[in-house]
Each structure stands twice: as C-alpha cells, then as structure tokens.
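>>> sequence? don't have it. structure:
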C-alpha cells in the first residue's frame, strides 16, 4: 500500500479519540472502548498484526491501567482521609492565609507544590493529588483539573527522579553505534551524553516554563472568571513571572550541575521556600484579590461529585495537617533514590510474565513501588495521627472506591489502545509501527525545518502512550536518526523530543481521566482537552522556535520569528491588560462562597 495512504490509516486511532472526546464531547467511558475497537481493527486487518500480539499488548495495557487506578485511589483516599479528619480545613485556611486570591493559590499549589510532587513520583501523580486538593480549597472541579493538567509540562521531563531522561531517552538510544560515535566525537561517554541532553531539556523547559504560571492564571480567569477575560490573569504578571523564575532557575541549574534526577524536585522545594515567604510579605502581589463568582452562578458543568466543605474553625495545627503530604513526599524520594535500598525492597514484590501469549511483550508490575501504595500507607497512618474513628475512615474509603469505579471503564480501554498502537510493529507485512510510520512520513516533508516539528512528535507520543518516558523510548532514536539525515545536531533534536513529550502529558487521556476522577467530574474529559490545547500549542510552538534557533542561530528565519513573536505577544498583553484598575474583585459575596 502507498505510504501516504498507510499514514492516513495509521492516524485513525488518534483521530477517533479526538473525534469522540473533543468534537462529539462523548465521555471517555463511552469514547475509549469504541476507539480501542477501531485501533484493534486497523491493527488486525490493515497491519495484519497477529491475534496473540494484539491480546498481549491489550493485557499489558490493562495492567498499566490498573496501576494508574491504584495511584489515583491512593491520592483520593489521602484527600478524603484529610477531609474526614478535619485536617483539610487547616490546609485550606493555610492557603487563604498566604493569600485569599485564587490566582496566587493556583500558582503556589500547582506550579510549585505540584512540581515537587512530579519530581518525587511522576506518572501523573501531581494532577491526581492537586485536583481534589484544589476542590477542597474552593475551586470549581473543572477549574481544578484544568490548572492541575497545565503544570503537567515543565517539571515532567525530570519526574520520578529523572526517569523520562535516564530511562526514556537512555533506553531509546542505548546500544546504537551511531549514538555511541556521536558521544565519542564530543569526548563524552554514553551516560554523560544522555545527561548533556537532559541539560538542554532543562534550558528549553526553563525558558518556556517561565511563562507557564502566567498562562495558568490567564486560562483560569478566561474560562472560570465572572467576566471571562484574561485581563484578571494578566494583572498578577509580576507574581507569576517571579514564581516562574523561582522555579526554573534552580531547576535548570540543578539539571546542568547535578544531573537529571532532581531538577523538578529541588526546583519545587526551592521555589516554595522563596515564593511563600515573599507572598506573605506582599511582594509582587496584585492590588486586587480575585475569586470565583458565587457558587450559585457556576456553570453546572464545572462541578461534580467532589465538593468543598463549609470552612470551619481549624482544630488541627498546620504542621499536623500537612504532615501526611510531607511524609508522602519524603517516602517517594527515599524509595526512588538508588543511594538507598528501600526502592529495591519494594520492588521485590513483583508480578512478571515474560513472552506473554508467546510474544516478545513482557508484563511486569511492582505494586508496592507505585506511589499509590505509599499514599495508602500514609492514609492508614493518619487514622492514628488524627485519632479518627472507624466511621470516619470507612466514609473516606467508600467515597474513594466509588470514584475509582466510575473512572475505571475509560482507563481500562484507553491504555490498551495505546499498547496496541505502539506494538503494531510485529505484523505480517513488515510495516513499521503506526506511530513510527507517522513520524517518518512527517520527517520526509520537513527537511532542515524538523526542529519546528520535533516537539509535536514528542507530544503525539505522550498523548497516545500516556507517558513522557514511553514517548522518549519510542521516538528518541527516530529523532536522532532524522536529525542526522537532515544534517542538524542530534542531541538538540532529542532534547526537543523530551520537551514535547513532557508537554503532551497535559492532554494524554489517562492523565485527564485520572485527574477528572480524582476531582469527581468523570465524563467531561473532552471539554478539558479542548481547554488545555491552548497552553499545549504555546508550549510546542515556542519549543520548536527555540530549537530552531539553538541549531541554526538567530537570523532571518522561522525560529527567530517564532521566538520574537511569543515574547512580543506576552509583552503586549502585559502592557495592555496587566495594569490594575483598582477594582476589588474579591467581594463579600465571593468571600462567603469561597468558604463553602
């Protein structure tokens, strides 16, 4: 079959997801089973993938979906435990004490605390933790999920102590003679070369991520503000850029000086240590305090099963209220550092099946190593910490179980779809896998302009695979080879792959489903994906422009035009809309509603 037609057919699984979720606005639990069936039909009848290969890939996807559900269950159970104990009231009041401004709360909770969680655990955990926490603080559920997904970008390349770089890019390029030769020509070992790519990734992310806090609040006020305007978001530009710098500078320095393991982790911690005291002192803070409209004016689509409780006088100290999350972060780091044996101990409990159904696909799961296990353990510890009674904890357990059951159908079909798509390289016709064929077709059309496209390929991989790590494993070698073929720097192109793969986490289906489930708004995934496409496009366009300039230099070229256009656009927006008009947007009515 002609390569062009084959490429169009290979797009079918992706287009079906976009059609059902984004255009037709079907809930994921309805859209993903049908999209899975379409993918299986394409794999079987067009690619002629053997039945046992499809079955093995699907089973591998089911196991991965169960792992994601386990993580989400742990995050929701932890949140519900804090709700039932009363600790959540203290946490909410603590954020109100930093600032009652919802824009400031979103930046501190998502951008800084979320980046720390991403650096400690990765795998979509931050969105699953942050979304219900924001709802508890008083955000509409859909707003909470949206902002939690937006920060699934800059810190993601170094999530789970560097796994997307060390495992994703490392495994994707390992054992290849051309990669070894390139590293050697630069006077580097293979390991050092991978670390240098990680350093480039951090610089790209640092420049792009500088504006993500501002983008986050612009999106918040545009879609969920009473006036539906970006003006209110732009009025906190000083604080947003300050928070951006407080995270991205240490983030980039750590990546280039210490390696890929801790940029997001240390960036988040250092950022929190800088920004929270500054916020309390009023540095860079807006003159007005912004809040959502009264809950009676909220669009019903914004809310779900999880709602904020009435804010009562806290009876638990701030340290005691935050202690479970502190312990979770500490244990996640401790179990993921090779310096300590704890991670290896947890991995000893392993479910492993090699050559599943007679294929080369292996199934492996280490349930005790998953972040969900740690969160469940800390939840149980909280029973004694807060002296909870049996009824309180049973209520937390019941609420969490119901929420997970509602999210399960979508995940149990979306992840197997991804696995069938990726593993379509085993077929009777000798075709490349569907994602690789798509990437090859695109590269043949672009030539030296490939840096503009490379981040989008990474995002595509994350969208279909649900993971920056897997996207890097799938496409790093392809990106490296394409760069060699068109005569541009391979390491920089692979870095752009990793940057795009991180940004793609904003819209990857199982992240959206997991975060939505955690916030109690299952069935609105398509609406969220459409909203989050805006910051994703910013990320990919800016990354492509920066990559082009990094390779070809500044000059009269498309990369320079893109970079200058992005910077000029933010400058104009800030100058035009970023000035305060002295109007108080946080009214008594708003304040009352925020305490509900």
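Okay, I see it. None of these values were measured; they are calculated from a predicted model. Numbers count the residues shown, from 1 in each chain.

>>> Please count neighbours and contacts with C-alpha atoms only from this point.
Will do.

>>> you'd agree residue 87 is up against residue 316?
Yes. Checked against CA atoms under 8 Å, the pair residue 87 and residue 316 is within contact range at 6.0 Å.

>>> So for the two, which residue has more residues nearby?
Higher neighbour count among residue 87 and residue 316: residue 87, with 25 against 17, using other CA atoms under 10 Å.

>>> Contacts only, for that one.
314, 315, 316, 320, 321, 322 (CA atoms under 8 Å, 6 or more residues apart in numbering).

>>> Distance-wise, check it relative to residue 97.
With distances taken as CA to CA, to the nearest Å, residue 87 is found 15 Å from residue 97.

>>> Check residue 503 too.
Distance from residue 503 to residue 97, by CA to CA: 32 Å.

>>> next one: residue 67
The spacing between residue 67 and residue 97, counted by CA to CA, is 36 Å.

>>> Included below, for side-by-side comparison, is a second structure:
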C-alpha cells in the first residue's frame, strides 16, 4: 500500500509543488519550445513523473508502474474508443464520396470560410460535444473544415479553440454530474452556476474564430454573424441550464445558434467573401483517398441530387439519433447492466488522510460509453450509405493507421496523469494553490485549467479537484458552489492545450508530429480566456457580481 504525501520536499508545500510541476512544465516546453513530437514529449515527461513519484514522493516502483498502466488503459477506453469510431464514420463518408457532397452542401449555406468556421467549428462542434465529448468534436470538425478548403493547421486550431464554451456541458453534462458526485453539491445548482460563467466565453469564441481565419479584417466584415451566434448560444446555454435541463444545455444552444447563423446569412452577407485555395487532396485528412465518387451531381445545374444530400447528412443524423435514444432513462438503465467497476489489480493507494482513492477503480462501461454508441452509429451508417463490409473494414484500417501516433500519445499522457494523480503530485499543486485564502477565488479556474491540461478531460479534472475546491472555499469563507463551478468553467480552457487533444487534432488533419506548432497557435487563446474566467470568478466572489451566484 502507498499513502500519499503532500509535502515530501523538506516538509514544504511550496517546494513540493515546485517539484510536482516539473513533469507538466517539461511536457509543454518540449511541445512548444523544442517542437518535439507529442508522443516523444509525453514519453519523456512520463519518465520524469515516474522518477518524481518514486524518488521524491516515495511511491513504490510497482505501484507507480501500475498507476501508469491504469492511465494508459483509461486513455484507450473510453477516450480513444470514442475518437477511433468517430473518425471511422468520417472515413466511410470519404470512402463513398459523400463527404464531398456534405462539403458542397455547407458551401451552399455560405461560401465565406469565416462563417463556415462559426457554423461548423462552434455550433456543429458544440452539438457533437453535447452528445459525445472526449475529443470527438475536435476530430470531426477539423476534417470537415479541411473538406471545405481550410489548411490543415488552421482547421486544427479552429476546432480546438471552438471546443471551449460547450465542454462543461459535454457528453450530456457528464463533467457537471461528476462534479456533483465528488462535492456532494446538487448537480442542477452546479449546472446553473456554470451556466452563468461559460456563456461569457460563448460571446467571444465566434469572434475569436473569425480572427483566426481572417484577422482584423474578418472581425470587421463578419462581426454581426459572430456576435449573433455568440449571443444566441450564450442566452440559450444560460436559460437551458438554469430553467430547463442541465444535460440539454449544449444541445439547445448549438441548434439555436446554428439556426441563427443560417437565418442571418439568408438576409445579410459580408461585403467580401473570404476563402483560401487548398489542394483538393487535403480533404482526405491525410488518411486514405475516396473509394469513388457518388457520381450524382446534376449535369444541368451542377447541384447534388437530393438523395445524395440526404445520405451525406445521414451519418450525423444517425449519431444524434443513437445518442438521444441512449439517453432515454429506460434505455440507459438497460445499457448500464453492462457496466462493471473493478479495482485495478495490485494497485493499492490511499490519500494522505488514509482514505481509499476512487481513482484505483476502473469502470468498464461497455454500452453506455459514447465510443460504443458511436460504433453502433457507424454500423448504421454502413447500411445508410450502402457500404460493403470489406470497404467498411478498409476504412477502419485507414482510421487506425491515421491515429497510430495519437493512440500512443493519448495513452502515454493519461499514464502521466495517473502517475501524477495517484502519487500525490497533482494534489500537492492543488493544495498549495488552495492556501491562497480569499484570493483563491481568482485562482480557482486555474486549478480546473491545470487538471484538464493534464488529463484532457473536464470530467477528470472535476473528479480530481472538485472536493478540494469545496474544502478551500470553506477555509477561505467563499461560496462552495462558485468555487466548484469555477473548476469546471476554468477547465474548459485547458482542453485546447491538452496533449491528448493536440494529438487527436494533429492526427485528424494529417499533421502527426506537428503538435508543438498547433500548441503555439492555441496557447495564447487558452491563457487569454483563462485570465477572463479568473477575473469573472474573482468578481463573482465579491459584491460586484455576487448576484450571479444562485442563493
């Protein structure tokens, strides 16, 4: 058995935190400054975290290695299981040529790439986040943007930056439900509080996307569309989370914001349309080529047939239908019969107080995981697109080849996260920050941001730091609800710099080994939004904005 120690370096929490931060800092230096490929950087950082756990924290070598294996397993299931099956659905549409039909359909709404970025990366990405989460929207929207002519690097950056405001309510509000379980606070109250923070981000993200696509000119020419999309999404997310249903917050917000954008462009268009030429071959996302065109473009007017447009949208309609059906209480209860929770063999770790850690239990939710539901959607897509089993298997093989380095990276990063979490390194960092007194209201979002940067998941960050946020709030005389919610709201901003999501984005657009370059393009957006969230959290803890905290 290993009992966590929070201050192993000279009995000092500050010095211990400085040492505990080394693996994570090293990871970002290797990615951002030294431009090292993500899988190599994560392997080196994993080795350093193991060394810190064993040599500084005194964690037995066997327990340390077991922690790493559990993390690697969690990286594959459920996270990679979701992403692999999501990309497989995309590859099948490439194989049949229907992805080109989808591209042309989106282009018919607007041929302006600034508006396309808002609709696809933000609104459609939010819908995918609401239903699946765990990196799926980054994988799906980045390749959709490439099919519309975006350069691979820009497509990846747009997908990552857009995947912020919807994250806290992702996978039918799984992060908030998890936060409620670990803190003992009501999940509806937590959802209402988060719904009074992340909509502020939603107001700004569409403008940020336009700036990424076309700089100041893009913001000047298309700000009406970006503002309307952000306002509609923000109001809908706030209203739904506070008065209707926390799990449905992103579903309602994404659909209404997309409808608003489509409505606006029917009556108003920018003075100039923006697009950048890119070779048609990039539309395959670096993972194979189309197995043949659908060949049904109308020769008279150059438009796709209605039947093929329906087929092009069918995979996404099927995904939505499958996920919605699986959220029905009776169906969900039936699927949960295939969920098993096991203690990771040989792993025996307790907290500094001697309490058993829930992290040592591995949940195998075979049917309720979005990955399996995405697989079911993929099988139905085969039928809808009339794709033979050999061609579908070929598409699956292409997917695995395309994601091979992302698979290594994600499993290694999660191994790093579990070593840091179980040895006590992450809790040391959190406990040190929690000693800031009333200033903790300013730092609270940073803790969530740190958790997501390490694990790539707002759900995991809430599991890790949720209880600590409540304890710190009690010690500093702050609102438990506000601090717990700030953990989740701040966490969404760590998503875009998480090595796990960087690897998924790079693999999806065929830029394996360029994760560091993507990181450098998104890190300032992450930090800028984080500063805003910290300021909001701090003001909500004072009489200035305390009226925003539910009583």
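Sure thing, it's come through. Worth saying up front: this structure is predicted, and the values here are computed from it rather than measured.

>>> Once they're superposed, tell me the TM-score.
Once the chains are laid over each other, their TM-score by TM-score structural alignment, normalised by the length of the second structure reads 0.87; 515 aligned residues with a CA RMSD of 2.5 Å.

>>> before we move on, the earlier item: looking at residue 503 and residue 97 of the first structure, which is more packed in?
Legend: neighbour count by other CA under 10 Å for residue 503 of the first structure and residue 97, higher for residue 503 (36 against 12).

>>> residue contacts, the residue mapped onto that one from the second structure?
Structural alignment (TM-score structural alignment) places residue 503 of the first structure against residue 493 in the second structure. Residue 493 of the second structure is in contact with 164, 449, 526, 527, 529, 530, counting by CA under 8 Å, 6+ apart.

>>> Show me what the third one aligns to in the first structure.
Structural alignment (TM-score structural alignment) places residue 526 of the second structure against residue 536 in the first structure.

>>> now its match: how far from residue 243 of the first structure?
Counting by CA to CA, the separation of residue 536 of the first structure from residue 243 of the first structure is 20 Å.

>>> Tell me which of these two has more neighbours.
Neighbours per residue, other CA under 10 Å: of residue 536 of the first structure and residue 243, the larger number sits with residue 243, 29 against 22.

>>> since we're on the residue nearest to the more buried one when sequence neighbours are not counted, how many residues are nearby?
Spatially, and ignoring its direct neighbours in sequence, residue 243 of the first structure is nearest to residue 275 (6.3 Å; CA to CA, 6 or more residues apart in numbering). Using other CA under 10 Å, residue 275 of the first structure has 22 other residues around it.

>>> Repeat that for residue 257 of the first structure.
11.

>>> Just give me the match in the second structure for it.
That one, residue 257 of the first structure, aligns with residue 243 by TM-score structural alignment.

>>> In the second structure, which helix is the longest?
Longest helix in the second structure by number of residues (criterion: DSSP state H): helix 198-239.

>>> Can you give the contact residues for the helix or strand just after that one?
The helix or strand immediately downstream of helix 198-239 of the second structure is helix 249-267, counting by DSSP states H and E. The contact list for helix 249-267 of the second structure (CA under 8 Å, 6+ apart) reads 109-110, 119, 122-124, 126-127, 129-131, 166, 169-170, 225, 228-230, 232-238, 240-241.

>>> quick one: helix 249-267 of the second structure to helix 198-239, angle?
100 degrees (axes from the mean of the first three to the mean of the last three CA atoms, to 10 degrees).

>>> Which is the succeeding secondary structure element to helix 249-267 of the second structure?
Note on helix 249-267 of the second structure: by DSSP H and E, the next helix or strand toward the C-terminus is helix 306-326.
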